[in-house]
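Enquirer: Give me a 3D structure for the following:
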Amino acid sequence: MIRLALFFLALPGLAEAACRQALAFGLDVSSSVDAVEYRMQMDGLATALNSDAVRDVLFDGPDAPIDVLIYEWSGPSDQTVIVPWTQLATPDDLAGVTLALRNHPRNPAAPTTAIGAALLAGFAFLEQRPACWKRTLDLSGDGYNNAGPRPQDIGHIHTPTGATVNGLVIGSGDDRRISEVAELSAYYLDAVVRGPDAFVEIAHGFADYAAAMERKLLRELTSLVIGAVTPEAD
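Expert: Modelled structure (predicted):
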């Protein structure tokens, strides 16, 4: 197995790249998310990013770090950047991101859930990182689109070339309502996620958010590591 950075730097046209993946997080902060759940979402993302397993992947290719951006969304005109594009080249860089998440206060937000507008905002952010070898948008949400453009009406022409949209669906945490989160997951699969290897992860309540986010990060971040494996000669 060769190092990830050397593997990609050896490919034609990629020698100048300095970013192996651009990862934008869009967090649902509409009225369905109360103050406690809001805090669990922010702290949960910080916890997942700082887990030992995720840190190992984040810092696996020091010659080509991962860039992250984090924003919150609610209504059609409500998208606020919490962490601007930040290169995770060192543990100190990651510490700055997690500190920003844990200290970010909740601001007034629209009561509506505008997933389509959140998608378009995420696409605009990803377009700011054209040199990254992989571009991924993560949308977390606990409800259906009810304002602004519908996500299923946003065609692939709007999606940055080669970009992937993954979803993290947040259920109620009540086992008696498992069918509801299954329906929401199906909605995300049909209308929201798109691109190469796109998938939906499920959090069974906001208390499960950190664990679900860690599972999702390991799944989407390790895909490049797998690509670094070369077959041994016979």
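Enquirer: hey, let's count contacts and neighbours off CA atoms from now on
Expert: OK.
Enquirer: Quick check: longest strand in the chain by residues?
Expert: Looking across the chain with DSSP state E, the single longest strand is strand 79-88.
Enquirer: What residues sit buried inside it?
Expert: Across strand 79-88, burial judged by 16 or more other CA atoms under 10 Å covers 79-80, 82-83, 85-88.
Enquirer: residue ranges of the helices in this protein, please?
Expert: Along the chain, the segments classed as helices by DSSP state H run 4-9, 35-49, 52-58, 91-103, 115-127, 178-187, 209-226.
Enquirer: so which of these comes closest to L137?
Expert: In terms of CA to CA, the element of the helices of the chain nearest to L137 is helix 115-127, at 6.4 Å.
Enquirer: what's that closest one in contact with?
Expert: 22-26, 69, 73-77, 79, 135-137, 139, 144-145, 148-152, 154, 158-160, 192 (CA atoms under 8 Å, 6 or more residues apart in numbering).
Enquirer: quick one: it to strand 79-88, angle?
Expert: Interaxial angle of helix 115-127 relative to strand 79-88 (axes from the mean of the first three to the mean of the last three CA atoms, to 10 degrees): 30 degrees.
Enquirer: Can I get the buried residues of strand 79-88 in a markdown table including distance to L120?
Expert: As requested, these are exported to a markdown table (distance: CA to CA, whole Å):
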| residue | distance to L120 |
| --- | --- |
| Q79 | 10 |
| T80 | 13 |
| I82 | 17 |
| V83 | 18 |
| W85 | 17 |
| T86 | 20 |
| Q87 | 22 |
| L88 | 24 |
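Enquirer: Report the central residue of this protein.
Expert: The residue lying closest to the centre of the chain (CA atoms, centre = their mean) is D138, at 2.6 Å.
Enquirer: Surely that residue and F25 touch.
Expert: Yes. Contact criterion CA atoms under 8 Å: D138 and F25 qualify, at 4.8 Å.
Enquirer: what about Y187, distance to P130?
Expert: 29 Å (CA to CA, to the nearest Å).
Enquirer: Now show me the structure for the sequence below, then we'll compare the two:
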Amino acid sequence: MPAGVCSIFNFFKQRRAAISAVVAAGAFLAGALAVAQEGAPVDTALVVSVDVSNSVDEARYRLQMEGIAKALEDPGVIDAITGGSSGGILFSMVTWADTPSFVIPWIRIASKADAFAAAKRVRTLPQQGGEFTCMTRMLRSANDKIVPQIPAKAARILIDVSGDGPDNCNAEESIETVRNELVANGVTINGLPILLDTPEDSALLPKAVPGGKHPLEQWYREHVMGGPGSFVLPAQGYGDFERAIRQKFVIEVSGLEAPTYSKTNFAR
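Expert: Reported below is the predicted structural model:
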């Protein structure tokens, strides 16, 4: 090969190598940035757990999913999500009946677009059936599998528990044992009981007291809520779920004081 042609060939060969190196470096930096962004600290890591047991028919299921989706799209909730010191939260969802299902693994919400994308995922979740209300099993799974997977440092770790009945699953351990273990691990558990007409002679609930709290709300206070700033905020039936979950999100994500009538600072 003539010397001039060889020089030109080597020039272009070196140029291609340089370009490839720049592209590779750019890809590496982009990957590193993505990892750094994924691990950036957040104000709140929130697990939303939803009862889908035998009492939850298709209409009730949709009211819950639509309520959560609309709450995520609410301007007040989005302002609370993006207005914290870290500018975002981690969000996940569990549906539970006989067994829990981690239906939305941890995702970051740091903008309106993120919140709307999360709402879309919630709306498209297929209904999963089950017979029993195995709340203790769900909390055990959250403690052992979900909380340890939080992909970033969170100033607050919260679990929302909503449902229309008490645990009726005869778990191998008490719900208080698991609740207190979660609290010891730095988790706060808040309750959203969906209050329906409940027989006063239910063996699983406290006796109704005239002028007192609904038996299911009282059960949530005694057996579910725990941790710093924990509270119970009931929904007056499934039609009120959207209002309750929206209010609950604002309190939780913003770190506001819960209403004094429903706040505790310790596990019972």
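Enquirer: rewinding a little: so how far is S20 of the second structure from the counterpart of the residue nearest to the centre of the first structure in the second structure?
Expert: In the second structure, the residue paired with D138 of the first structure according to TM-score structural alignment is D160. D160 of the second structure sits 49 Å away from S20 of the second structure, going by CA to CA.
Enquirer: Quick one: residues contacting A155 of the second structure.
Expert: Counting by CA under 8 Å, 6+ apart, A155 of the second structure touches 41-45.
Enquirer: got a winner among those for most neighbours?
Expert: With neighbours defined as other CA atoms under 10 Å, the most crowded of the contacts of A155 of the second structure is A45; it has 28 neighbours.
Enquirer: which SSE is G4 of the second structure in?
Expert: helix 3-38 (DSSP states H and E).
Enquirer: tilt between that helix and strand 100-109?
Expert: Regarding helix 3-38 of the second structure and strand 100-109, their directions subtend 120 degrees when assessed with the same axes, to 10 degrees.
Enquirer: how far does helix 3-38 of the second structure sit from the chain's center?
Expert: In terms of CA atoms, centre = their mean, to the nearest Å, the centre of helix 3-38 of the second structure is found 42 Å from the chain centre.
Enquirer: repeat for stretch 56-73 of the second structure
Expert: How far stretch 56-73 of the second structure lies from its chain's middle: 14 Å, per CA atoms, centre = their mean.
Enquirer: Then stretch 55-70 of the first structure?
Expert: The chain centre lies 14 Å from the centre of stretch 55-70 of the first structure; the measure is CA atoms, centre = their mean.
Enquirer: sorry, back to before: show the buried residues in the contacts of helix 115-127 of the first structure.
Expert: Among the contacts of helix 115-127 of the first structure, those buried by neighbour count (16+ other CA under 10 Å) are 22-26, 69, 73-76, 79, 135-137, 139, 145, 148-152, 154, 159-160, 192.
Enquirer: Using a markdown table, lay out the contacts of A155 of the second structure together with distance to S141 of the second structure.
Expert: As requested, the contacts of A155 of the second structure are exported to a markdown table (distance: CA to CA, whole Å):
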| residue | distance to S141 of the second structure |
| --- | --- |
| P41 | 24 |
| V42 | 22 |
| D43 | 23 |
| T44 | 19 |
| A45 | 16 |
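Enquirer: Widest-spaced pair of those residues?
Expert: Within those, P41 and A45 form the most distant pair, 9.8 Å apart (CA to CA).
Enquirer: quick one: common contacting residues for these two?
Expert: What both P41 of the second structure and A45 touch, as defined by CA under 8 Å, 6+ apart, is the set 154-155.
Enquirer: end to end, how far does stretch 229-249 of the second structure reach?
Expert: 14 Å.
Enquirer: how about that stretch, aligned to which bit of the first structure?
Expert: Aligning stretch 229-249 of the second structure against the first structure (TM-score structural alignment) gives residues 197-217.
Enquirer: Return the distance of the matching stretch from the chain's centre.
Expert: 10 Å.
Enquirer: now swap in stretch 224-240 of the second structure and tell me
Expert: 14 Å.
Enquirer: same deal with stretch 101-115 of the second structure?
Expert: Relative to the centre of its chain, stretch 101-115 of the second structure is centred 9 Å away, using CA atoms, centre = their mean.
Enquirer: Next: stretch 222-237 of the second structure.
Expert: Using CA atoms, centre = their mean, the offset of stretch 222-237 of the second structure from its chain centre is 15 Å.
Enquirer: for that stretch, which positions count as buried?
Expert: Within stretch 222-237 of the second structure, the residues that count as buried by 16+ other CA under 10 Å are 223-235.
Enquirer: Find the pair from those residues with maximum spatial separation.
Expert: Most distant of those, by CA to CA, are P228 and A235, 22.0 Å apart.
Enquirer: Distance check, L217 of the first structure against H158 of the first structure.
Expert: Using CA to CA, L217 of the first structure is found at 24 Å from H158 of the first structure.
Enquirer: Give the equivalent position in the second structure for T47 of the first structure.
Expert: Structural correspondence for T47 of the first structure with respect to the second structure (TM-score structural alignment): K70.
Enquirer: Isn't its match up against K120?
Expert: No. Using CA under 8 Å, K70 of the second structure makes no contact with K120, being 9.7 Å away.
Enquirer: The two: which has the busier surroundings?
Expert: It is K70, of K70 of the second structure and K120, that has more neighbours when counted by other CA under 10 Å, with 22 against 16.
Enquirer: who touches that one in this structure?
Expert: 119, 242, 246.
Enquirer: residues near the second one, how many?
Expert: When neighbours are defined as other CA under 10 Å, E242 of the second structure has 20 of them.
Enquirer: If we ignore the residues flanking it in sequence, what's nearest it?
Expert: Nearest residue to E242 of the second structure in three dimensions, chain neighbours excluded: G67, at 4.0 Å (CA to CA, 6 or more residues apart in numbering).
Enquirer: residues near that neighbour, how many?
Expert: Neighbours around G67 of the second structure, by other CA under 10 Å: 24.
Enquirer: Can you verify my assumption that it contacts G239?
Expert: No. Counting by CA under 8 Å, G239 is not a contact partner of G67 of the second structure; they are 9.2 Å apart.
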